[in-house]
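[1] Build the 3D model from these lines:
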Amino acid sequence: MKDISTILVTGATGNIGRALVEILQTTPSSLSTIAASPSGQSVAGAPGRPLNLLNTASTRAAMQGIERLFLLTPAHPEMEAMTANAVRAAQAAGVQHIVRVSGAGADPKSEIAIARLQGSCDQIVIDSGIAYTLLRPKNFMQNFTTFLRDMIRSGAVYSSQGEGRVPFIDARDIAAVAAQVLRDPQAHASQVYTLTGPQALTNAEALAVIAEHIGRPIQLVSISEEQAVEGMRQAGMPEPLVQAMSSLNRIIAAGWVAEVTDDVPRLLGRPATAWADFVAEHRHVWQ
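    Below you'll find the model as predicted:
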């Protein structure tokens, strides 16, 4: 009888994690999936385990019996500590492969705050001695259904990203790539994949598609980066995250994020989700 490999999916209640668990639950019985989240709830029929990445005991308990780890650390001032805790627990538990969601352009030596933060976390995984695969997506289509949702509903979106283009990616495509890697990790060992959608759009172009589908106009209001920073601070965002998000705004505005890659269609054997298709599916969110 074939041994069963157990996968722990962290962030299992989020956009990527939930979609990943759902995909893995359709995988043949040679794989077993456990959904890890702060609440420890079951997801898509997969048993749940509680996980607090800032708590050593919680992290070690969650890793017991795990062979493959999907590691998603949330945007948090202590992201590096979370990653380090997870990696140490994975080492102690004998985890054989880590698939980490990072960010495009990640580099621990970067002058860009968000790239430096993600790169430092990647380096912790690389230095662990555990086989790894790094997934580096660009901005998510789901940002329009979450962070920007209320502004879109109000008819005005404020942005400091200017005319910068972004090849927005559906989080479900990231999950599909992660599932592909987790099913056959040896084939993807030491690989780094930059994940994008099929087309780079400005915010104005993206919002125009939404406006067409919901039947009312959406105004894009340009603001300065200083105004964007002040808005994030007023919203209570911790300063390290303010600096990280501000650096992202600046590189998008500078046109540094516009490149489209073929990693998603190459790995999945199908095109990445198109923006118009995503909007059509989610139009009810903005009604």
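
[2] contacts and neighbour counts: CA atoms only from here.
    Fine.

[3] What segments of the stretch 151-287 of the chain are helices?
    Along the stretch 151-287 of the chain, the segments classed as helices by DSSP state H, counting those that start in this stretch run 171-183, 203-214, 225-234, 239-253, 263-268, 275-286.

[4] Nearest the middle, which residue of the protein would you pick?
    Residue closest to the average C-alpha location in the chain (CA atoms, centre = their mean): Val101, at 5.7 Å.

[5] Let me know whether it touches Leu69 as I believe.
    No: counting by CA atoms under 8 Å, Val101 sits too far from Leu69 to count as a contact (11.1 Å).

[6] Next, the second sequence, to be compared with the first:
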Amino acid sequence: MTILVTGSIGKISSRVASQLQSLSLPILVATRRSPSSIPFPAVTFDWVDKSTYEAPFKHDISAVFIVPPEIQEPAPYVNAFIDVAIAHGVKKYVLNAGTSAAKDGPFVGPVWSYLDTLATSKNIEFAVLRPTWFNENFSELQHQQTIKESSVFYSAAEDGKMPFIGADDIAAAGVAFLAGQKPYENKDHVLLGPQLLTHDEVAKVFSEALGREIRHERKDMQGMVKQYESVGLNALYANFLPYLEVTASQGSQEELFVAGLDETEKLLGRKGINFKDWVQREKSKGYWG
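    Reported below is the predicted structural model:
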């Protein structure tokens, strides 16, 4: 039985695939790229091209890790694919979302709601991962370039505290379900790091680790849209991330942490990696000069 991992070799999908392989579990990565360019067994797949939906099921698929496409309304495509998967007997699904996701809310909300309905009508099992802000925002995403080139990063988060979490830990939570280590429970699972930090405190962690001053400079939401466009984020995320930063400045992520909603330790059997330890681990890899 093979586990299908959508999202190609994105930051979470690649880690899920790698961790599943390390457990000697058969995987298949769904990708728009040439399958031969993927360092895992792969199949050609495109969320917005329904003619590709049958291809993964030439394999005996037992579970699906769902990373929705980066479009405004992914649900019509994702839900249609879930229907195809169910027709091929697939009963287990892990949806990668975020702390801002809400059932029946925008973006992935209708996918979550559909899975909830199918749990009753089709007897499927599902888990929705709801991780907070990634450590890897600073190494693989929006802040890496400016830290490396100018020793600065920008945000609209002001003094908002965030429990940053590592992508390896997010992937491990997904693997806990896909590998059968944890029951799905047909619900969402909030994933937070073990420590609250402001962006100013993050800058201090980087300064100490890298031996040079790293600055956090504040911008308003519109300024951050322009900033993220300048470093190559697509329009969806260039507009959405600044909005989420503003909500974080108002305490959205701190509230989750203080309320004790984190399930990382429950799923992994350990706490997630501390941000300072993560920077120390990653600093020799050339991300930040």
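
[7] Next, the TM-score between them, please.
    Overlay of the two chains. TM-score (TM-score structural alignment, normalised by the length of the first structure): 0.87; 275 aligned residues with a CA RMSD of 2.3 Å.

[8] which one in the second structure is aligned with the residue nearest to the centre of the first structure?
    Under the alignment (TM-score structural alignment), Val101 of the first structure maps onto Asn96 of the second structure.

[9] Please name the nearest non-neighbouring residue to its match.
    Leu129 (5.0 Å; CA to CA, 6 or more residues apart in numbering).

[10] Remind me which helix or strand Ala30 of the second structure belongs to.
    strand 27-31 (DSSP states H and E).

[11] which residues in the first structure does that strand match up with?
    Using TM-score structural alignment, strand 27-31 of the second structure pairs with 33-37 in the first structure.

[12] how far apart are the matching stretch and its match in the second structure?
    By mean CA distance after the TM-score superposition for the first structure, the fitted stretch 33-37 of the first structure averages 1.6 Å away from its aligned residues in the second structure.

[13] residues in contact with that stretch?
    For stretch 33-37 of the first structure, contacts defined as CA atoms under 8 Å, 6 or more residues apart in numbering pick out 6-13, 21, 24-25, 41-43, 46-52, 62.

[14] now stretch 218-227 of the first structure
    With CA under 8 Å, 6+ apart, stretch 218-227 of the first structure has contacts from 152, 155-162, 203-204, 207-208, 211, 246, 249-250.

[15] repeat that with 10 Å
    Outside of stretch 218-227 of the first structure, the residues within contact range by CA atoms under 10 Å, 6 or more residues apart in numbering are 151-163, 203-205, 207-212, 228, 230-233, 246-247, 249-250, 253.

[16] Counting neighbours, what do you get for the closest residue to Thr264 of the second structure other than its chain neighbours?
    Counting by CA to CA, 6+ apart, Leu191 is the residue found nearest to Thr264 of the second structure once chain neighbours are left out, at 5.2 Å. Applying other CA atoms under 10 Å, we find 30 residues neighbouring Leu191 of the second structure.

[17] ok, now which ones touch the aligned residue in the first structure for Leu191 of the second structure?
    Superposed on the first structure with TM-score structural alignment, Leu191 of the second structure falls opposite Leu195. Contacts for Leu195 of the first structure (CA under 10 Å, 6+ apart) come out as 103-104, 135-139, 167-171, 173-174, 177, 260-265, 272.

[18] 8 Å instead, please
    Ala104, Leu135, Arg136, Pro137, Lys138, Ile169, Ile174, Thr261, Asp262, Asp263, Val264.

[19] With Gly105 of the first structure instead?
    Taking CA under 8 Å, 6+ apart, one finds Ala115, Arg136 in contact with Gly105 of the first structure.

[20] what's the answer for the one 4 residues further on, then?
    The contact partners of Lys109 of the first structure, by CA under 8 Å, 6+ apart, come to Arg116, Gly119.
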